[in-house]
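S.K.: here is a sequence with its predicted model. Questions after.
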Amino acid sequence: MITTIIFDLGAVLIDWNPRYMYRTIFEDEAEMEKFLAEITTSDWNEEQDAGRTLHEGTEILIQQFPEHEHHIRAFYGRWDEMLGEAFHETVEIFRQLKESGKYKIYALTNWSAETFPVAFERFEFLKWFDGIVVSGEEKIRKPTPEFYHILLDRYNVKPREALFIDDNYRNILAAEKIGINCIHFTSAEQLEVELKRLSVF
């Protein structure tokens, strides 16, 4: 029986994409993609999600790629421009689950402690959660098992009674190993189908 629902945020409820900002800097799309793939990489960004300061992360890259200093500093200097809109169809599912009164609903997110407050102020629905566990604040991130256990222990959640929703299959596999029920998110339509299949929605 599911009593608790745990949402990922980025790419599930919130649209975040560095291209929104970098397209205002780069005139050539291929050059931008090369920069994102080779310099401001996902692995680098995840270190900030895991608690490294934005300043330290930025300075490390500038030391490695001094010729790209201006573009590197823009990543966090103009980070708010990377934050897109909410995925309204998914937010509507969240709203209906919340209003049903049947579930405790939490968020478990890989997000820098320094940038998360920007999103928290921008998106009112983030205040609907019964609790949010932010990797940058805990200095540990998905898919590390201990990060999931922080939420489970803090809110007294039994894994077999929890349902975790995330777009990243790596994170889904880690949650399943702990015994958490999971939905690998691909779209709001698919999520609704899966929730109904599980008799949650």
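M.R.: Received it, and whenever you're ready, just let me know what you need.
S.K.: from here on, just use CA atoms for contacts and neighbour counts.
M.R.: Fine.
S.K.: end to end, how far does stretch 78-94 reach?
M.R.: 29 Å (C-alpha to C-alpha, to the nearest Å).
S.K.: flag every buried residue along it.
M.R.: Using 16 or more other C-alpha atoms under 10 Å as the test for burial, stretch 78-94 gives 79, 80, 81, 82, 83, 86, 87, 90, 91, 93, 94.
S.K.: who's in contact with it?
M.R.: Identification of contacts with stretch 78-94 by C-alpha atoms under 8 Å, 6 or more residues apart in numbering yields 12-21, 115, 118-119, 123, 125, 188, 192.
S.K.: quick one on the thing from earlier: for the buried residues of stretch 78-94, which two are the farthest from each other?
M.R.: Within the buried residues of stretch 78-94, 79 and 93 form the most distant pair, 27.6 Å apart (C-alpha to C-alpha).
S.K.: got another one to weigh against that:
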Amino acid sequence: MENIKNIILDLGGVLINLDYDKVNDELGKLGLANAFTKSNQIDLFDNYEEGKISEKTFLNRFNQLAAVDHSHNKIIQAWNSILLDFPADRLTMINQLRDKYKVFLYSNTNFTHMKAVNSILQREHSLENLNGYFDKVYLSHELGIRKPKPQGFKHILKTNNLVPKETLFIDDSPQHIEGAMQAGIYAEWLDLEKEDLKDALTRLSLI
């Protein structure tokens, strides 16, 4: 990793802890079982994460698919149940990385989840958001592109004048690793069953 000058980090699973079993259970109770998993999800979630539909439209279409008239707050509570805590040591690690590298965030996410993430950051760390921790934050619903589409990675490279072979991407979803590699970026899969971010950064001699 001696040639690496830039690092792109994922958010969910890599920085903030997630619970896919919990969210699947909660969404299932509302009538959409197995609609959102780590490896696959229905078009409703894809469209929301690419900013193609508003939060209100997302919630209304959720009810249409579930064939039930749930309150919007009930859906939001179930949808946000995937989000757990944001360990303080991961913020410290980002700062350590920025001493040596340009560091970017690229997350498949949506308006609802980012409101909840920022609430967690405020509650746990008195932070409004993550903007101050990265050279640039890229969120799929703002960018209009979800991982693993290579176009998202190419956009980040181009707009920041980054050299692909000097750039490393770290994500806990194997399919996203493939997209980064198609864009010419070095990519490292973070297997959360075996290691966390600190383990991976240490193994790669990045911190």
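M.R.: Sure, I can see it. Everything quoted here is computed from the prediction, not taken from an experiment.
S.K.: just give the TM-score of the two.
M.R.: The TM-score (TM-score structural alignment, normalised by the length of the first structure) is 0.78; 193 aligned residues with a C-alpha RMSD of 3.2 Å.
S.K.: all strands of the second structure, in order?
M.R.: 6-9, 102-107, 136-139, 167-171, 186-189 (DSSP state E).
S.K.: want to throw these into CSV with mean neighbour count?
M.R.: CSV is the format used below for the strands of the second structure (neighbours: other C-alpha atoms under 10 Å):
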stretch, mean neighbour count
strand 6-9, 23
strand 102-107, 22
strand 136-139, 20
strand 167-171, 24
strand 186-189, 19
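S.K.: can I get the ones you listed in TSV including distance to residue 152 of the second structure?
M.R.: Shown next, in TSV, are those (distance: least, C-alpha to C-alpha, whole Å):
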stretch	distance to residue 152 of the second structure
strand 6-9	12
strand 102-107	9
strand 136-139	9
strand 167-171	12
strand 186-189	14
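S.K.: do you know which of the ones you listed lies nearest residue 58 of the second structure?
M.R.: Across those, closest to residue 58 of the second structure is strand 136-139 (C-alpha to C-alpha), at 17.3 Å.
S.K.: what range does the closest one cover in the first structure?
M.R.: Matched against the first structure by TM-score structural alignment, strand 136-139 of the second structure falls on residues 131-134.
S.K.: could you give the angle of the longest helix belonging to the first structure to strand 104-109?
M.R.: If you go by DSSP state H, the first structure has its longest helix at helix 88-100. Angle, helix 88-100 of the first structure to strand 104-109, by axes from the mean of the first three to the mean of the last three C-alpha atoms, to 10 degrees: 140 degrees.
S.K.: how far out from the middle of the chain is helix 88-100 of the first structure?
M.R.: 18 Å (C-alpha atoms, centre = their mean, to the nearest Å).
S.K.: try stretch 93-103 of the second structure
M.R.: Mean C-alpha position of stretch 93-103 of the second structure versus that of the full chain (C-alpha atoms, centre = their mean) differs by 18 Å.
S.K.: aligned partner of residue 111 of the first structure in the second structure?
M.R.: If you follow residue 111 of the first structure across to the second structure using TM-score structural alignment, you land on residue 109.
S.K.: the nearest residue to its match once chain neighbours are set aside and residue 31 of the second structure: what is the separation?
M.R.: Nearest residue to residue 109 of the second structure, sequence neighbours excluded (C-alpha to C-alpha, 6 or more residues apart in numbering): residue 49, at 5.2 Å. Remark: distance between residue 49 of the second structure and residue 31 of the second structure (C-alpha to C-alpha) = 20 Å.
S.K.: higher neighbour count, these two?
M.R.: Each of residue 49 of the second structure and residue 31 has its neighbours counted (other C-alpha atoms under 10 Å); residue 49 has more, 27 against 17.
S.K.: the first structure: which residue goes with the more buried one?
M.R.: Residue 49 of the second structure maps onto residue 49 in the first structure, by TM-score structural alignment.
S.K.: quick one, what contacts its match?
M.R.: 110, 111, 112, 113, 135, 136, 139, 140, 141.
S.K.: surely the last one is in contact with residue 110?
M.R.: So the one you mean is residue 141 of the first structure. Yes: with contact defined as C-alpha atoms under 8 Å, residue 141 of the first structure reaches residue 110; the gap is 5.7 Å.
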